[in-house]
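Peer 1: below are the sequence and a predicted model for it; my questions follow.
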Amino acid sequence: MTKGFQEEDYYYIALTMVKDIGPISAKSLLSHFKSPKDVFNSTIEELASCNEIGLKKAGFIKKFKEWDKIDKIIKKLERHDVKLIRYVDEQYPENLKELDDAPIVLYCKGTFTKRDEIAIAIIGSRNMTEYGRTNAHRLSYGLASAGVTIVSGFARGIDTVAHQGALNAGGRTIAVLGSGLDIIYPSENVRLYEKISQYGCLLSEYPFGTPPEKHNFPRRNRLISGISIGVIVVEAAANSGSLITAQCALDQNREVFAVPGSVNSVLSQGTNNLIKKGAKLVQHADDIIEELLPQLKNLVAKEGHKEISLEFNDKEKAILSSLDYKPIHIDEIVRKARISVDELLVLLLNLEIKGFIKQKEGKRFCKV
């Protein structure tokens, strides 16, 4: 084995490359045989007796011969500074573990941290309008400023703008690719690729050398929603691939938000239809934070979120000075404390988690 990789990694990768062995079958095998090496060392009869397998899949496992290819993959992983995160590893995204078909390995360039469990996906059309661009950047920037990690699919259009908005805010972003991490697609995003690897990470379930084929992207979409606690669709036509991600989010019990658009715009048909079906209409970053506040508080408490300070800074003191025990609207707090809405959202969340203020209906806040 090469430096930085264990023998077990070799067999984990092999298991993802066996014909007809998807994540559910792979996890069934690992549960039965305890290690991927034991899977490949078992007899065809032992494999066939495992739940979800049978003789046909057992035969594919025994016929697997691509060991040289795995050697080359692991050498490339080291050369490109890409890590392998296994389903059993502590670094594996907790949100993703909730999925029955979560991949048994993820390829990761950059760092995935506990902070990234507080993540919102922002997705939409590749052929975006200026309206879509503006809203994608504004929402991404506002949420990232509030300490939320932004997840998207690295595609042209809304995805690219969502990643850029998070980076412009000095926040973190995760790109989930539909190819191997050695293939930058679209190619014009090469600089964005490098920036994301520095201030977040790029993830893929596909091994090096996997091209960005059309059928990869619907499968990729379940990971975008699975990593996140909510999904925002900014712009989407009636048959947009973004609606697949929205459906994945619903199936995974995630919140779905949509930006409303003109009834005359083809690229707003999908989002407007989502709202008609029950998706939450969103206009500003604070709409999402207000809706997801209980989950955000639970995650912060659970993970010991480092962004939450235990002492008051000058701006928090200004907020507390502007509040009383009678609730006042967030706009009034902005006026009194002289703090921008985006920054105020972060500070209010911090103060509420500390237990010093409480949010009431209609974006009103008061002291506790």
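Peer 2: Yep, it's here.
Peer 1: drop to CA atoms for contacts and neighbour counts, all remaining ones
Peer 2: Noted.
Peer 1: what number of residues lie near residue 239?
Peer 2: Taking other CA atoms under 10 Å as the criterion, the count of residues near residue 239 is 11.
Peer 1: now name the helix or strand holding the nearest residue to it once chain neighbours are set aside.
Peer 2: Across the structure, with CA to CA, 6 or more residues apart in numbering as the measure, the residue nearest residue 239 apart from its sequence neighbours is residue 270 (7.1 Å). Using DSSP states H and E, residue 270 sits within helix 269-276.
Peer 1: same check, this time on residue 194
Peer 2: Counting by DSSP H and E, the element that carries residue 194 is helix 190-198.
Peer 1: the helices in the stretch 201-350 of the chain, which residues?
Peer 2: 216-227, 242-251, 269-276, 285-303, 314-322, 330-337, 341-354 (DSSP state H, counting those that start in this stretch).
Peer 1: out of the ones you listed, which is the most enclosed?
Peer 2: Compared across the helices of the stretch 201-350 of the chain, helix 216-227 shows the largest average neighbour count, a mean of 23 (mean count of other CA atoms under 10 Å).
Peer 1: just the angle between that helix and helix 242-251, please?
Peer 2: Relative orientation of helix 216-227 with respect to helix 242-251: 40 degrees, computed using axes from the mean of the first three to the mean of the last three CA atoms, to 10 degrees.
Peer 1: residues making contact with helix 216-227?
Peer 2: If you take CA atoms under 8 Å, 6 or more residues apart in numbering as the criterion, helix 216-227 is touched by 93-96, 98-99, 102, 117, 119, 121, 151-153, 176-179, 204, 231, 241, 244-246, 248-249, 252, 254.
Peer 1: kindly recompute the last result at 7 Å.
Peer 2: Residues from elsewhere that reach helix 216-227 (CA atoms under 7 Å, 6 or more residues apart in numbering): 93, 95-96, 121, 151-153, 176-178, 231, 244-245, 248-249, 252.
Peer 1: out of those, the closest to residue 29 would be?
Peer 2: In terms of CA to CA, no member of the contacts of helix 216-227 lies closer to residue 29 than residue 96, at 19.3 Å.
Peer 1: list the buried ones in whatever helix or strand that closest one lives in?
Peer 2: Here residue 96 sits within helix 94-97, counting by DSSP H and E. In terms of neighbour count (16 or more other CA atoms under 10 Å), helix 94-97 has its buried residues at 95-97.
Peer 1: dropping in the other structure now:
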Amino acid sequence: MSEQDLFYLLALQSVEGVGDIMAKRLLLQCGTAEDIFKTKPSQLSLIEGVGAVLLKNIKEKSIFEKAQKEFDFIASNDINVTFFDEKNYPDRLKHCIDAPVLLFSSGNIDLKNKKIISIVGTRQITSYGMEFCKKLIEDLAPLDPVIVSGFAYGVDIVAHQLAIENNLQTIGVVAHGLNQIYPKAHKKYVAQVEQNGGFMTEFWSSSNPDKENFVRRNRIVAGISEATIVIESADRGGSLITANIANDYNRDVFAVPGRITDKYSQGCNNLIKTQKANVLTNAADLIYILNWDVENKPKPIQKQLFVELEPDEQKIYDYLIKTGKDLMDTIALRCDFPIYKISGLLLNMELKGVIRPLPGKLFEAI
């Protein structure tokens, strides 16, 4: 991503009323962030969700001043920025329709060909939860997973510390800009985390750890990983929100069971009781359900398809064979088709038996 592209993406993000979904919709129709600002209002108004208020906001001069200020902060603080359409954007997060357009990170994060799990739970971790977390990460260490959490008190910081102790990469997803650390008491862990992974956020340097930011942060924790593990939770809490988001993303969720009389096992027990989470009693449960124990099996040879595909259909099929599965909007973007055309092509391919739809507007090649 060039500096010019980054500047205009920041300007787009600073437009009031433009969230991640709207930003992707505008980019899909216009091409680049710079092109959005150059497109005539009459053309922009044809895009779904673009009304008079948004058109007015796009013309506000202050958005470029805000973008320049954040651009200068990024440049002077060695912040890594990843655009959602770039190859190094977290693969699983990319499949989430509301994934951030831009991710800001620091440290030495490397997610290529990595197993990634998120560990969350109460800020009031008990000795039971601590012992289970310790044994779980020790037993998973030979598989070299990346441990993701929210850098908060309790389960989060314990998971980060145990990952470091076992020489595993760990990522703290924070609910504020990278110019600060919350809670302040955890500043002493920053250097270790950045040496063994790093920090990630979607928030600008002007963003403080406000309450609503933690819910947005949780969707990154859930979306970036293959599975979310709830170690301990009361009957209400942020970790349950993360678990529900992971379920919405069709990701595996695991919960550690506990005694029905224990306050910080109630949330986990309810997740299991309502079939929103798999029971997690040891590392073997996770390894089995995620199929990590059969990774070395030879991949099946793809069957020869005895169907004829049109050139546009073949382009989509080749893309899905390469990526495995993707969202309809992302397929349109990557294969350079307008959104009105992609739905008809996907339907024809489904009827021909070469792709199938999945929950969450995902499609995969058969």
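Peer 2: Noted; the coordinates are in hand. All of these numbers come straight from a predicted model, not from anything done at the bench.
Peer 1: TM-score of the superposed pair?
Peer 2: Taking TM-score structural alignment, normalised by the length of structure 2 as the basis, the two superposed chains have a TM-score of 0.77; 298 aligned residues with a CA RMSD of 2.1 Å.
Peer 1: re the thing from before, could you identify the most distant pair in the contacts of helix 216-227 of structure 1?
Peer 2: Farthest pair in these (CA to CA) is 93 and 244. Separation: 21.3 Å.
Peer 1: in structure 2, what stretch matches the helix holding residue 270 of structure 1?
Peer 2: Under TM-score structural alignment, the alignment places helix 269-276 of structure 1 onto residues 266-273 of structure 2.
Peer 1: gap between that stretch and the chain center?
Peer 2: Between the mean C-alpha location of stretch 266-273 of structure 2 and the chain-wide mean there is a distance of 24 Å, by CA atoms, centre = their mean, to the nearest Å.
Peer 1: after superposition, how close is that stretch to structure 1?
Peer 2: Taken against structure 1, stretch 266-273 of structure 2 registers an average deviation of 0.6 Å after superposition, with mean CA distance after the TM-score superposition for structure 1.
Peer 1: need the contact partners of that stretch.
Peer 2: Under the criterion CA under 7 Å, 6+ apart, residues 230, 232-236, 255-258, 260, 277-279 lie in contact with stretch 266-273 of structure 2.
Peer 1: if you set the cut-off to 10 Å instead, what comes out?
Peer 2: 121-122, 229-237, 239-240, 243-244, 253-260, 275-280 (CA atoms under 10 Å, 6 or more residues apart in numbering).
Peer 1: quick one: buried ones out of the residues you listed?
Peer 2: 121-122, 229-234, 239-240, 243-244, 253-258, 276-280.
Peer 1: just the ones of these in strands?
Peer 2: Applying DSSP state E to those, the entries found in strands are 229-230, 253-255, 278-279.
Peer 1: tally of neighbours for residue 143 of structure 2?
Peer 2: 14.
Peer 1: ditto for residue 185 of structure 1
Peer 2: Neighbours of residue 185 of structure 1 under the rule other CA under 10 Å: 19.
Peer 1: which one in structure 2 is aligned with it?
Peer 2: Checking with TM-score structural alignment, residue 185 of structure 1 has residue 182 as its match.
Peer 1: my guess is its match contacts residue 208. True?
Peer 2: Yes. Because the distance of 9.1 Å satisfies CA atoms under 10 Å, residue 182 of structure 2 is recorded as touching residue 208.
Peer 1: translate residue 132 of structure 1 into the numbering of structure 2.
Peer 2: Taking TM-score structural alignment as the alignment basis, one finds that residue 132 of structure 1 is matched in structure 2 by residue 129.
Peer 1: ok but residue 175 of structure 1 is inside a strand, no?
Peer 2: Yes. With the criterion set as DSSP: H, G, I helix; E, B strand; the rest coil, the secondary structure at residue 175 of structure 1 is a strand.
Peer 1: map it onto structure 2.
Peer 2: Applying TM-score structural alignment, one finds that residue 175 of structure 1 aligns to residue 172 in structure 2.
Peer 1: check contacts around its match.
Peer 2: Applying CA under 10 Å, 6+ apart, one finds that residue 172 of structure 2 lies in contact with 105, 147-152, 156-157, 160, 190, 193-194, 197-201, 221.
Peer 1: what about the helices in the stretch 1-150 of structure 2?
Peer 2: With DSSP H, counting those that start in this stretch as the criterion, the stretch 1-150 of structure 2 has helices spanning 3-13, 20-30, 33-38, 41-44, 52-58, 62-76, 91-94, 127-140.
Peer 1: mind putting these into CSV with distance to residue 299 of structure 2?
Peer 2: Converted to CSV, those look like this (distance: least, CA to CA, whole Å):
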stretch, distance to residue 299 of structure 2
helix 3-13, 39
helix 20-30, 34
helix 33-38, 40
helix 41-44, 46
helix 52-58, 49
helix 62-76, 42
helix 91-94, 20
helix 127-140, 24
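Peer 1: closest to residue 83 of structure 2 out of the ones you listed?
Peer 2: Evaluated over the helices of the stretch 1-150 of structure 2, closeness to residue 83 of structure 2 peaks at helix 3-13, with 8.5 Å, by CA to CA.
Peer 1: what is the closest one packed up against?
Peer 2: With contacts taken as 3 or more CA pairs under 10 Å, 6 or more residues apart in numbering; DSSP states H and E, helix 3-13 of structure 2 sits against helix 20-30, helix 33-38, helix 62-76, strand 80-83, strand 102-107.
Peer 1: which of these sits most buried?
Peer 2: If you average neighbours per stretch using mean count of other CA under 10 Å, then among the helices and strands packed on helix 3-13 of structure 2 it is strand 102-107 that wins, with a mean of 21.
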